[in-house]
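In: Pasted the sequence and its predicted model underneath.
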Amino acid sequence: MNIIKTISIGVLSIDDLNKIQVAVSESRCNVNYNFWFDVKYTSQTHIECEFIEKIVNERTYENLDGVEEKIEYVDYYRMKFIFRANSFFSLCLIDPPRNTKYGLQMIRSLVTADAKLKSIEFDLAKIIWCANNGENIKIHAASISNLKMNNDILAKIKLVSNFNISDFVGGEYKYNSGCIDSLSGFVRGIPFEISKLGRIKTQVDSIEIVLSLLEQFNVHNE
């Protein structure tokens, strides 16, 4: 499965998306630059791209004769992402690298100057509510923290089962002060994992379906 990090830059219109596509096309690979954008897929409502930067490094080593020599080697910084129109999840990073700050700065250059990148958090209790109110969601694992055992003890637990535990989680912890940190299971037959910090793990070809369902369920905190 792939990891998707959801980010908001405000709701993008179709016109905004078209302008971004022009900016991406103008920034494609050029031998005079060490960085570029590569378009992977476009549709009326989203653009899938990759930011790539070529990084040339130099290393000095000593050969068997005691003479220092220099060699150059090339690394590539890559970040795949999707711009989505008419959606609160307007920017999604796909399998992001550990350091995303630089890549996000470059991606931000494709949108309007006043655009603000904002990380999205999920209220996972809403997914439990949806699972217990007719939606086709099955939860097989849950991580819950800050469970109040008594006035002095807070607990963190991990629940795992081969069966759907949404009823158990919703019933046992509905009135507790605990916070649901992550859930995993199936949404309408699609396997997924989701964390409150805006990360989703699912199959790359199911990204659009899962994001649309999460937006329909209104599980994000604005």
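Out: Yes, it's here. Numbering: from 1, shown residues only.
In: CA only for contacts and neighbour counts going forward, please
Out: OK.
In: ok, longest helix in the protein?
Out: Ranked by number of residues, the top helix in the chain under DSSP state H is helix 14-26.
In: what residue of this structure is the furthest out?
Out: Taking C-alpha atoms, centre = their mean, the residue of the chain most remote from its mean C-alpha position is D65, at 50.9 Å.
In: Now do the most centrally placed residue in the chain against T202, distance only.
Out: For the chain, the residue nearest the mean C-alpha position is K5 (1.0 Å; C-alpha atoms, centre = their mean). According to C-alpha to C-alpha, to the nearest Å, K5 and T202 sit 11 Å apart.
In: Next up, a structure to set beside the first:
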Amino acid sequence: MLKVKLYQSGINANKGDFYDRLSQNLYSDQEGFGFELLDDSDDNFIMQFIERVINNQEFELPDGEVSEIETVSYIKVKFGVRFGTKHALYVINPPRSMKYPFEMIRTLFGTSSGLKPVDLDLKKLLDVFDAKYDNVIKSMSLSNIQCDPNTVAKTKIASSKDLNPFYLENYSETPAVIDTVHMVVNGIDTELSRTGRFRVHEANLQTFMLMLDHSFL
């Protein structure tokens, strides 16, 4: 399964502008960083950010001589751009820290794009999925569960059956926040977090993102 991190833009991305900015920021060995276009088919606009990292290590030989070895590695972050939707950017198998790659990717969108990480309302999403699709909840993690006026808790619940009736009865009308949910929606197995990270099989990626688009219109 792919790990995906989703971002939203305040304005719809323009493909022509992307080509222009991409041509000005292509990867070169001279610069040591930049972008390359991987796929420009009808359904995909996939790029990759590359940064060359050079490390020098010193080793002391048995005779006391010091030798230096230079190693070269590459940081590569693969991402897709979507046009005509606010969910304009998705990063595929993102690194643990996306701070620097995100700042570089944002240059392709322009300073006025308002590009930022997605914060999903999973309660609203489940309401829409339950109304529009065949949706089975397998597990979920919740926080801000009000135990008493001074105490909140977090928990994870799982079941071999559909958790949706249990969730509706016990949590849907409470201040509890859904942090992550594992579900099967129209046959698509996915794990989704409110921070916009999700796991899905590659063959279902575009379909699932369209479902997210239509759930937050």
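Out: Here it is on my side, so go on. These figures come from a predicted structure and were not determined experimentally.
In: contacting residues around the residue farthest from the centre of structure 1?
Out: By C-alpha atoms under 8 Å, 6 or more residues apart in numbering, D65 of structure 1 lies in contact with nothing.
In: What does it correspond to in structure 2?
Out: By TM-score structural alignment, D65 of structure 1 lines up with D63 in structure 2.
In: What separation is there between its match and G32 of structure 2?
Out: For D63 of structure 2, the distance to G32 of structure 2 equals 36 Å [C-alpha to C-alpha].
In: In structure 2, point out the residues matching stretch 172-185 of structure 1.
Out: With TM-score structural alignment as the criterion, stretch 172-185 of structure 1 aligns to 170-183.
In: Show the end-to-end separation of that stretch, please.
Out: The first residue of stretch 170-183 of structure 2 is 18 Å away from its last residue (C-alpha to C-alpha).
In: which of the residues in that stretch are buried?
Out: 172, 176-183 (16 or more other C-alpha atoms under 10 Å).
In: Could you do stretch 204-217 of structure 2 as well?
Out: The neighbour-count check on stretch 204-217 of structure 2 (16+ other C-alpha under 10 Å) flags 205, 208, 211-212 as buried.
In: Out of those, name the ones that lie in helices.
Out: 205, 208, 211-212.
In: could you redo the residues you listed as CSV and give each row distance to Y19 of structure 2?
Out: Shown next, in CSV, are those (distance: C-alpha to C-alpha, whole Å):
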residue, distance to Y19 of structure 2
L205, 24
F208, 26
M211, 27
L212, 26
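In: Please identify which of those is nearest to S112 of structure 2.
Out: Lowest distance from S112 of structure 2 to those (C-alpha to C-alpha) belongs to L212, with 24.0 Å.
In: For the closest one, list the residues it contacts.
Out: So L212 of structure 2 contacts L125 (C-alpha under 8 Å, 6+ apart).
In: Translate it into the numbering of structure 1.
Out: Per TM-score structural alignment, L212 of structure 2 is aligned with L214.
In: just S143 of structure 2 next, same as before
Out: So, by TM-score structural alignment, S143 of structure 2 is matched to S145.
In: average gap between whichever helix or strand that match is part of and structure 2?
Out: Per DSSP states H and E: S145 of structure 1 is located in strand 137-148. By mean C-alpha distance after the TM-score superposition for structure 1, the fitted strand 137-148 of structure 1 averages 0.9 Å away from its aligned residues in structure 2.
In: Could you give the residue range in structure 2 aligned to the next helix or strand after that strand?
Out: Per DSSP H and E, the first helix or strand lying C-terminal to strand 137-148 of structure 1 is strand 154-160. Mapped onto structure 2 using TM-score structural alignment, strand 154-160 of structure 1 spans residues 152-158.
In: mean deviation of the matching stretch from structure 1?
Out: Mean deviation for stretch 152-158 of structure 2: 1.2 Å (mean C-alpha distance after the TM-score superposition for structure 1).
In: what residues does that stretch touch?
Out: Residues outside stretch 152-158 of structure 2 that contact it (C-alpha under 8 Å, 6+ apart) are 138-147.
In: coming back round to it: can you tell me which of the buried residues of stretch 170-183 of structure 2 comes closest to Q48 of structure 2?
Out: Nearest to Q48 of structure 2 among the buried residues of stretch 170-183 of structure 2, counting by C-alpha to C-alpha, is T180 at 27.8 Å.
In: Mind telling me what element the closest one is part of?
Out: strand 177-185.
In: Now do that strand: which elements does it pack against?
Out: On a contact count with 3 or more C-alpha pairs under 8 Å, 6 or more residues apart in numbering; DSSP states H and E, strand 177-185 of structure 2 meets helix 122-132, strand 135-148, strand 188-193.
In: Now do the contacts for the closest residue in space to N14 of structure 2 that isn't next to it in sequence.
Out: In this structure, N14 of structure 2 finds its nearest non-sequential neighbour in F83, 6.5 Å apart by C-alpha to C-alpha, 6 or more residues apart in numbering. For F83 of structure 2, the contact set (C-alpha under 8 Å, 6+ apart) comprises 12-15.
In: Give me the neighbour count for the aligned residue in structure 2 for V24 of structure 1.
Out: Residue-level alignment of V24 of structure 1 against structure 2, with TM-score structural alignment as criterion, gives L22. Residues contacting L22 of structure 2 under the criterion other C-alpha atoms under 10 Å number 19.
In: ok, L22 of structure 2 to K15 of structure 2 distance?
Out: L22 of structure 2 sits 10 Å away from K15 of structure 2, going by C-alpha to C-alpha.
In: Please determine how far K138 of structure 2 is located from L163 of structure 2.
Out: To L163 of structure 2, K138 of structure 2 is 6 Å away according to C-alpha to C-alpha.
In: higher neighbour count, those two?
Out: Neighbours per residue, other C-alpha under 10 Å: of K138 of structure 2 and L163, the larger number sits with K138, 20 against 17.
In: Touching, the more buried one and V185? I think so.
Out: No. K138 of structure 2 lies out of contact with V185 (C-alpha atoms under 8 Å); the separation is 10.6 Å.
In: I'm done for today, thanks for sticking with me.
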